[in-house]
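>>> Sequence and predicted structure below; questions after.
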Amino acid sequence: MLWALLQGESSVACLAELAGAAPTAVSQHLAKLRLAGLVKGRREGTFVYYSAADDHVRRLLRQALFHADHLDRGDDAEPAAAIRAVAGD
């Protein structure tokens, strides 16, 4: 879900479809992520659209995903330079 939120804001229904999970489970996870300050919600009518809380959270998520991906590949590349290139920082 967090990877999806790096792409932009999304509704519970979209996130549930992407994750292959029930909307109620996704909603519960989002509530916990919101309490932790990692995501924020924007209400539009009856829908709530979620996104990463801020630029700091987006950078942390990119770094965590980069790290996990390169651990899987056994890549010893310097993560900071690659993250900046991917993130456009």
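Nice, I can see it.
>>> all contacts plus neighbour counts: C-alpha atoms, from now on.
Fine.
>>> For the chain, which segments count as helices?
Applying DSSP state H to the chain gives helices spanning 2-6, 12-19, 23-35, 55-73, 79-87.
>>> Mind listing what's buried along the first one?
By that I understand helix 2-6. 2, 5-6 (16 or more other CA atoms under 10 Å).
>>> Quick one: distance of stretch 37-53 to the chain centre.
12 Å (CA atoms, centre = their mean, to the nearest Å).
>>> got another, please set it beside the one above:
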Amino acid sequence: MDKSIHTFLTEPTIESVSTIFKALSDPTRIRILYLLAEEECSVTHISEVLGLSQSAVSHQLSFLRNIRLVKFRRSANTLYYSCDDNHVISLLRQAVEHASCEMGGEANA
């Protein structure tokens, strides 16, 4: 085959895609991102809604912040987190929709 008709991915693109899928491969991060796609939240709120320790939530938010999937704003002494990459949220929602179809509509149950 002639290589000139193919488009090849650059190494930075491959690394970026790999990092995104790494982020989406963790169940806790999926839960956090899905919640943040719905509303801006503090660590305390995320912890209460998802039934996780604040330490676990903070650890995952740090990872997600470092790869720029979430951002935060400060209000007094509280940090409020929200999604910072709508493309990744779109991927997440598509994966949830796909899982729902595969499970006969039970993914959100």
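Right, received. Where do you want to start? What you see is a predicted model, and the numbers here were worked out from it, not measured in a lab.
>>> Turn the buried residues of helix 2-6 of the first structure into CSV, columns for distance to Thr46 of the first structure.
Listed next are the buried residues of helix 2-6 of the first structure as CSV, based on distance: CA to CA, whole Å:
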residue, distance to Thr46 of the first structure
Leu2, 22
Leu5, 20
Leu6, 23
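>>> residues in contact with Arg73 of the second structure?
79-81 (CA atoms under 8 Å, 6 or more residues apart in numbering).
>>> Return the members of those residues classed as buried.
The buried subset of those - by 16+ other CA under 10 Å - is 79-81.
>>> about what we covered before: need the contacts of Arg73 of the second structure in JSON lines (columns: distance to Leu92 of the second structure).
Below are the contacts of Arg73 of the second structure laid out as JSON lines (distance: CA to CA, whole Å):
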{"residue": "Leu79", "distance to Leu92 of the second structure": "24"}
{"residue": "Tyr80", "distance to Leu92 of the second structure": "21"}
{"residue": "Tyr81", "distance to Leu92 of the second structure": "17"}
